[in-house]
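Asks: one predicted model, sequence on top.
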Amino acid sequence: MISEKANEIFDKAIQDYHVHDQIDRPIINPYPPDSLERLLYLKCWIDTVQWHMEDEVRRPDIDPVEGLRWKRRIDQSNQDRTDTVEDIDDYFVRQFAGVIPEKTARINTESVAWAIDRLSILALKIFHMQQQTQRTDAAPAHISACRSKLAILEEQRSDLSQSIDELLEDIQAGRKYMKVYKQMKMYNDPALNPVLYTASK
């Protein structure tokens, strides 16, 4: 099952990051080039780094200049995240290139890779919520609330994992078909963001 493999890789990426817990530490991707596993590891590593960037930018005493620097890094990270999701979708487009959809086949509301994107974020939420349940400096009510939230997150991961596997089965059987739209983000593109292209004149 793809979801089982993805969840294992996401958990590994998160654990690997937290060995050093440094935003700027270079990624060491253990999987072969051009493999789905490599893309999944990269995807979750980007998400994990960005999670910690989002923490930094919310420091109440942050200098505005420093805050803007983090905001721009987060913007770039979002672009890298989107590019990687699209690479994962391209992988599945190639995988299912020979499948002939049934006449009654339907398109899904989101692509396989964007569903996998949500699975990666859930892995991060579960990891950090688990950390909250282990705090020794928090009140019992906080620990109890976090345990309840953790149970919900784990249920969400189980449900989403099943949905992803079922979607892939449907595509393989021709009951659904893949149609991928690029995100076409405009704010990072100097040819599409009016603030950027007017400033260059």
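Replies: Received the coordinates, thanks.

Asks: make it CA atoms for all contacts and neighbour counts henceforth
Replies: Will do.

Asks: mind listing the strands for this protein?
Replies: Counting by DSSP state E, the chain has strands at residues 106-107, 176-177.

Asks: residues in contact with the first one?
Replies: It stands for strand 106-107. Identification of contacts with strand 106-107 by CA atoms under 8 Å, 6 or more residues apart in numbering yields R175, K176, Y177, M178, K179.

Asks: separation between K201 and V195?
Replies: 11 Å (CA to CA, to the nearest Å).

Asks: who has more neighbours out of the two?
Replies: V195 (11 against 5; other CA atoms under 10 Å).

Asks: check contacts around L167.
Replies: Counting by CA under 8 Å, 6+ apart, L167 has contacts V112, K176.

Asks: try it against this one:
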Amino acid sequence: MFSKKANAIFKDAINTYKSKEEVEQKCSNPFNKKEDLISFILFEKCWIDATQWAYEDIIRNPTINAEDALVLKRKIDTSNQVRTNTVEHVDRYFLNKYKDISVSKEAKINSESPAWAIDRLSILALKIYHMHLETVREDASKTHKENCSQKLTILLDQRTDLSAAIDDLLQDIALGKKYMKVYKQMKMYNDAELNPVLRASKQ
């Protein structure tokens, strides 16, 4: 099943990223883009998410100075755009993979594309990783650990459900029971022609 492969790649990406105590790292992707495109993209995707998770932690420091916070906010904005581009790359992969499938007349469209469901699976992998750390934190109270253990159980259950939903969706697309129709995010605030503030700054 696809989700089993994706979950394994996400786990590997997180563990590789966390093996160094550095927020900004060059992605150590073990996959060859030409030989295994989807694995390569999935690893990159989770690496982006892991880096942004670290950014989001840092920017919430109540003592961070305004200048550093602004620099970090710009990095988060850039990371968000790269994340969106990567998700759309995943959808292009599936569009190409299933382009020759004969779609049933009764076929329906899903509420979200495969890639955006996979995006949630990547984020979920990070939640599970960090919640597990809280269950074994030596300086945490017993109550804290118990609460986090309960949350971890829910997250693991959520991953099981989401993984099954993704596999079902991909199978339905492969059988022509559902079809893909991808809408690009068309984010406007990063576009100098669409964001009025950026447009004015160029004048």
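Replies: Happy to help now that I have it. Since the structure is predicted, the reported quantities are computational estimates derived from the model, not experimental observations.

Asks: fetch the TM-score of the aligned pair.
Replies: Scored by TM-score structural alignment, normalised by the length of structure 1, the superposition of the two chains gives a TM-score of 0.99; 201 aligned residues with a CA RMSD of 0.6 Å.

Asks: still on that earlier bit, weed out the non-buried ones from the contacts of strand 106-107 of structure 1.
Replies: R175, K176, Y177, M178 (16 or more other CA atoms under 10 Å).

Asks: what does the second one correspond to in structure 2?
Replies: Matched across to structure 2, K176 of structure 1 falls on K178, judged by TM-score structural alignment.

Asks: pretty sure that match contacts D172?
Replies: Yes. Here K178 of structure 2 reaches D172: they are 5.4 Å apart, a contact under CA atoms under 8 Å.

Asks: helices along structure 2, start to end?
Replies: If DSSP state H is used as the criterion, the helices of structure 2 fall at 2-18, 37-59, 66-97, 114-135, 142-174, 196-201.

Asks: now do the contacts for the residue minimising distance to the centre of structure 1.
Replies: Central residue of structure 1 (CA atoms, centre = their mean): D117, 3.7 Å from the mean position. Contacts for D117 of structure 1 (CA under 8 Å, 6+ apart) come out as K43, V85.

Asks: mind checking how far it is from S163 of structure 1?
Replies: Computed as CA to CA, the D117 of structure 1 to S163 of structure 1 distance reads 13 Å.

Asks: and if you look at F92 of structure 1?
Replies: Going from F92 of structure 1 to S163 of structure 1 by CA to CA gives 16 Å.

Asks: higher neighbour count, the two?
Replies: F92 (18 against 15).

Asks: circling back: in JSON lines, list the helices of structure 2 along with distance to K105 of structure 2.
Replies: Shown next, in JSON lines, are those (distance: least, CA to CA, whole Å):
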{"stretch": "helix 2-18", "distance to K105 of structure 2": "26"}
{"stretch": "helix 37-59", "distance to K105 of structure 2": "29"}
{"stretch": "helix 66-97", "distance to K105 of structure 2": "19"}
{"stretch": "helix 114-135", "distance to K105 of structure 2": "21"}
{"stretch": "helix 142-174", "distance to K105 of structure 2": "13"}
{"stretch": "helix 196-201", "distance to K105 of structure 2": "44"}
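
Asks: enumerate every residue touching Y17 of structure 2.
Replies: By CA under 8 Å, 6+ apart, the residues touching Y17 of structure 2 are Q25, C27, W47, A50.

Asks: now, of those, which are buried?
Replies: W47, A50.

Asks: returning to what we had before: what do we get in structure 2 for the residue nearest to the centre of structure 1?
Replies: Counting by TM-score structural alignment, D117 of structure 1 corresponds to D119 in structure 2.

Asks: what residues are up against Y177 of structure 1?
Replies: Remark: with contacts taken as CA under 8 Å, 6+ apart, Y177 of structure 1 is in contact with P101, A105, R106, I107, N108, D170, I171.

Asks: ok, K176 of structure 1 touching A105?
Replies: Yes. Counting by CA under 8 Å, A105 is a contact partner of K176 of structure 1 at 4.6 Å.

Asks: count the residues that sit near the residue mapped onto I126 of structure 1 from structure 2.
Replies: Taking TM-score structural alignment, I126 of structure 1 has I128 as its aligned residue in structure 2. Other residues lying near I128 of structure 2 total 19 when counted by other CA under 10 Å.

Asks: can you tell me how far I128 of structure 2 is from W116 of structure 2?
Replies: 19 Å.

Asks: kindly report the same for K11 of structure 2.
Replies: Separation of K11 of structure 2 from W116 of structure 2 (CA to CA): 18 Å.

Asks: ok, H89 of structure 2 next?
Replies: 11 Å.

Asks: ok, back up a step: just give me the closest of the buried ones among the contacts of strand 106-107 of structure 1 to Y187 of structure 1.
Replies: Nearest to Y187 of structure 1 out of those is M178 (CA to CA; 27.0 Å).

Asks: I figured the closest one was touching Q172, is that so?
Replies: No. The criterion here is CA under 8 Å, and M178 of structure 1 misses it with Q172 at 10.0 Å.

Asks: number of residues surrounding T198 of structure 1?
Replies: Neighbours of T198 of structure 1 under the rule other CA under 10 Å: 10.

Asks: that one -> structure 2?
Replies: Residue pairing (TM-score structural alignment): T198 of structure 1 is matched to A200 of structure 2.

Asks: dump the residue contacts of the closest residue in space to K127 of structure 2 that isn't next to it in sequence.
Replies: Counting by CA to CA, 6 or more residues apart in numbering, L155 is the residue found nearest to K127 of structure 2 once chain neighbours are left out, at 7.5 Å. Going by CA under 8 Å, 6+ apart, L155 of structure 2 touches L124, K127, I128.

Asks: kind regards, and thank you for your time.
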